[in-house]
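1. just a sequence and a predicted model for now, questions to come.
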Amino acid sequence: MRALPTPTTEPALVGGRRAPSGGRLPWSWARQALEEARNYWIATNRPGRPPHCRPVWGVWQLDGFWFTTGSRANRNLAKDDAIAVHLESGQQVVIVEGRAVRTREHADLIRFAKAVDTKYGWDAVPADDGVTDPEGNGGPVYVVRPGLVLGWNTDVSVATRWEFGT
């Protein structure tokens, strides 16, 4: 697992202008929100069609956001690995933009299965193509290493842009 580099930080634009305070949120604020979230929304690109959005379960690790899905997103990511990940909350906003890389490494699948079992009580185990549970739910496993993360607080008085240069 390769830990993310320290991001560069600057005030972000929200609605085309800087937040009123012009301040910055610490990366620890965004990281904690990503770690503690229960549900995440992903958006992938459908070739020649509108984007595909759906909620997923996932875990934030030292090297990025890990998730699995059995949805249309798999076909989209096979053609275009660009992805956006958004927290469920519209009050504590964190948006991750990056690339989704599929992992088939057995050690990664074991680590992911243990992390989702701890977080969700989901009895997932490694499979040939990702992870699965006793009912056959699951799918390929992806890690999203962020290039850009945007975040702002409840009243949008502070908005921050973190760039990872990855």
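-> Noted; the coordinates are in hand. Numbering: from 1, shown residues only.
2. going by C-alpha atoms from here, please, whenever you check contacts or count neighbours.
-> OK.
3. tell me the helix or strand right after the helix ranked longest in the chain.
-> Using DSSP state H, we find that the single longest helix of the chain is helix 106-120. Of the helices and strands lying after helix 106-120 in sequence (DSSP states H and E), the nearest is strand 125-127.
4. next secondary structure after that following strand?
-> Later in the chain than strand 125-127, the nearest helix or strand by DSSP H and E is strand 130-132.
5. centre of the chain to that next one, how far?
-> Centroid separation between strand 130-132 and its chain, computed with C-alpha atoms, centre = their mean, to the nearest Å, is 18 Å.
6. one more to weigh against that first structure:
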Amino acid sequence: MTAEVLDNKEKPTGTPAFIFRQTAPGPTQPWSWAENLLKSAATYWLVTTSPDGHPHSRPLWGVWEQDTFWFSSQNRSGEFLKVNPRASVNLQVGEDVVMIEGSCSRVLGNDDINVLAEGVGVKYDWELTVSEDRVHTRFGQSAPVFRLNPERVYGWAGIAGWESATRWDFPRS
């Protein structure tokens, strides 16, 4: 999300999503519904693509802050994002569906990395320390930090609630 939009505190406006070969009849979901799920979900699924085109999906913890999804990963996802920064994050929250599509970037600098470290501390009661442009656990694990800058978010209420399928567009930064 661009700094200008964040400064103005504009929220995306939902439109009916084109899904299952048709436009959802509505009504659309409000952005507050999707944002609440993005903030409260415990588990997220990150989907990246390997350099040879294979999909790579892994569960992880993360936080939704400043209209951005923040996460760390010590598996192959980080290497894949160097080649292709495009990714998707999907929630694991009952039957409600929220999917973020956008581009990931590596987070550098303690102040920005602390967004994730502090968020994980509050949300999961899990301590992370920050140094050398990485987060570290008390068990000696270390990982780089990334943020997924949303370009588009999709969501609908309940697995059978496709009629409420909503699309929120974010300006590209």
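-> That came in fine, so what should we check first? All values derive from a computational prediction rather than experimental measurement.
7. superposing both, give me the TM-score.
-> With the length set by TM-score structural alignment, normalised by the length of the first structure, the two chains reach a TM-score of 0.92; 165 aligned residues with a C-alpha RMSD of 1.7 Å.
8. re the thing from before, compared with the second structure, how much does the longest helix of the first structure deviate?
-> With mean C-alpha distance after the TM-score superposition for the first structure, helix 106-120 of the first structure departs from the second structure by a mean of 1.2 Å once superposed.
9. what residues does that helix touch?
-> 58, 59, 66, 103, 122, 123, 124, 125, 126, 130, 131, 141 (C-alpha atoms under 8 Å, 6 or more residues apart in numbering).
10. ok, residue 170 of the second structure - contacts?
-> Going by C-alpha under 8 Å, 6+ apart, residue 170 of the second structure touches 1, 12, 150, 151, 152.
11. matching it against the first structure, which residue comes up?
-> For residue 170 of the second structure, the aligned position in the first structure is residue 164, judged by TM-score structural alignment.
12. likewise for residue 150 of the second structure?
-> Matched to the first structure by TM-score structural alignment, residue 150 of the second structure sits across from residue 146.
13. ok, the most centrally placed residue in the second structure to residue 24 of the second structure distance?
-> Nearest to the mean C-alpha position of the second structure, counting by C-alpha atoms, centre = their mean, stands residue 69 at 3.6 Å. Distance, residue 69 of the second structure to residue 24 of the second structure, by C-alpha to C-alpha, to the nearest Å: 26 Å.
14. repeat for residue 48 of the second structure
-> Spatial separation of residue 48 of the second structure from residue 24 of the second structure under the definition C-alpha to C-alpha is 27 Å.
15. compare the two (neighbour count), which wins?
-> For residue 48 of the second structure versus residue 24, the count of surrounding residues by other C-alpha atoms under 10 Å is larger for residue 48: 25 against 20.
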